[in-house]
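Student: this is the structure alone, sequence omitted:
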C-alpha cells in the first residue's frame, strides 16, 4: 500500500450556537459533503448522526491521503466548503480526530 492510498477515518463534530431554527436532515448533510467534495479530496465515505438539539452534529469521513496531517487539512477544507451552503450556514467544525484504517486491519 503506497502512502497515497492510506485510508483514514476522520471524526468531525460540527457545532452551531443557539438559536437553531431547524436541525439539518442527516441525509442532506451527507449529500452536501458529497456535493462539495472535489476529486483531490479522495473521499470514500461519509456518515452522520442525527443532529443533537444542542447544536451538535457528528460526522465520520473516510478518505485516502498521504499522511494524517494531509487528511486533516483535506477534511477541514471540505468542512469549510460544505458549511458555506445555506443548510449548514452558521455551523463550524469544532473537533477533528483521525485514525488510519490500515492500523485497524482494513
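Tutor: The structure has been received and is ready for your questions. A quick note: this is a predicted structure, and the numbers were derived from the prediction, not measured. Numbers count the residues shown, from 1 in each chain.

Student: use CA for all of it now, contacts and neighbours both
Tutor: Will do.

Student: ends of stretch 82-89, what's the gap?
Tutor: Here the two ends of stretch 82-89 are set 9 Å apart, with distance taken as Cα to Cα, to the nearest Å.

Student: for it, which residues meet the burial criterion?
Tutor: By 16 or more other Cα atoms under 10 Å, the buried positions in stretch 82-89 come out as 82, 83, 87, 88.

Student: stretch 32-51 now?
Tutor: 32, 33, 34, 36, 37, 41, 42, 43, 46, 47, 48, 51.

Student: let's bring in a second one:
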C-alpha cells in the first residue's frame, strides 16, 4: 500500500470563490466517480490546505514509482472533469 498526495489549486482568476473554501467532499466524490478498478485506489482523503485542497490517495502498487506513475496517469485522465470544476492539480508527491 502506498500513499500519494496531490495538491489541487484554483484554476480561475483571483476573486472567484476559492477551491479551498469548497466542501472537500465535492472533490472526493469527483475523484471516486472517475476512478477505475485498474487505478487500484483503496481510500481517498481530502483536506483543505488554505491554498487549495490536498487529495491523499491510498493505493495498491508494486513500488513507489508505479504508485506515483499511476496517480499521475489518473490525474491526466480526469483533467477535463477537474477543470470543469475549476481544480488544477499540482504534481503528485509521496
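Tutor: That came through, no problem. Remember, it's a predicted structure, so these values are computed and weren't measured experimentally.

Student: care to give me the TM-score?
Tutor: Here the superposed chains carry a TM-score of 0.77, computed using TM-score structural alignment, normalised by the length of structure 2; 88 aligned residues with a Cα RMSD of 2.0 Å.

Student: near residue 50 of structure 2, how many other residues are there?
Tutor: Neighbourhood size, residue 50 of structure 2 [other Cα atoms under 10 Å]: 12.

Student: then residue 7 of structure 2?
Tutor: If you count neighbours by other Cα under 10 Å, residue 7 of structure 2 ends up with 21.

Student: before we move on, the earlier item: in TSV: the buried residues of stretch 32-51 of structure 1, plus secondary structure and distance to residue 66 of structure 1.
Tutor: Converted to TSV, the buried residues of stretch 32-51 of structure 1 look like this (DSSP: H, G, I helix; E, B strand; the rest coil; distance: Cα to Cα, whole Å):
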residue	secondary structure	distance to residue 66 of structure 1
32	helix	24
33	helix	21
34	helix	21
36	helix	21
37	coil	17
41	helix	11
42	coil	11
43	strand	13
46	strand	19
47	strand	22
48	strand	24
51	coil	31
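
Student: which members of these are the farthest-apart pair?
Tutor: Maximum pairwise distance among the buried residues of stretch 32-51 of structure 1 (Cα to Cα): 25.4 Å, between 42 and 51.

Student: the longest helix seen in structure 1: average distance to aligned residues in structure 2?
Tutor: As assigned by DSSP state H, the longest helix anywhere in structure 1 is helix 68-82. For helix 68-82 of structure 1, the mean deviation from structure 2 after alignment is 1.4 Å (mean Cα distance after the TM-score superposition for structure 1).

Student: where in structure 2 does that helix fall?
Tutor: On structure 2, the counterpart of helix 68-82 of structure 1 by TM-score structural alignment is residues 64-78.

Student: list of residues touching the matching stretch?
Tutor: 2-4, 34-35, 39, 59-61, 89, 91-94 (Cα atoms under 8 Å, 6 or more residues apart in numbering).
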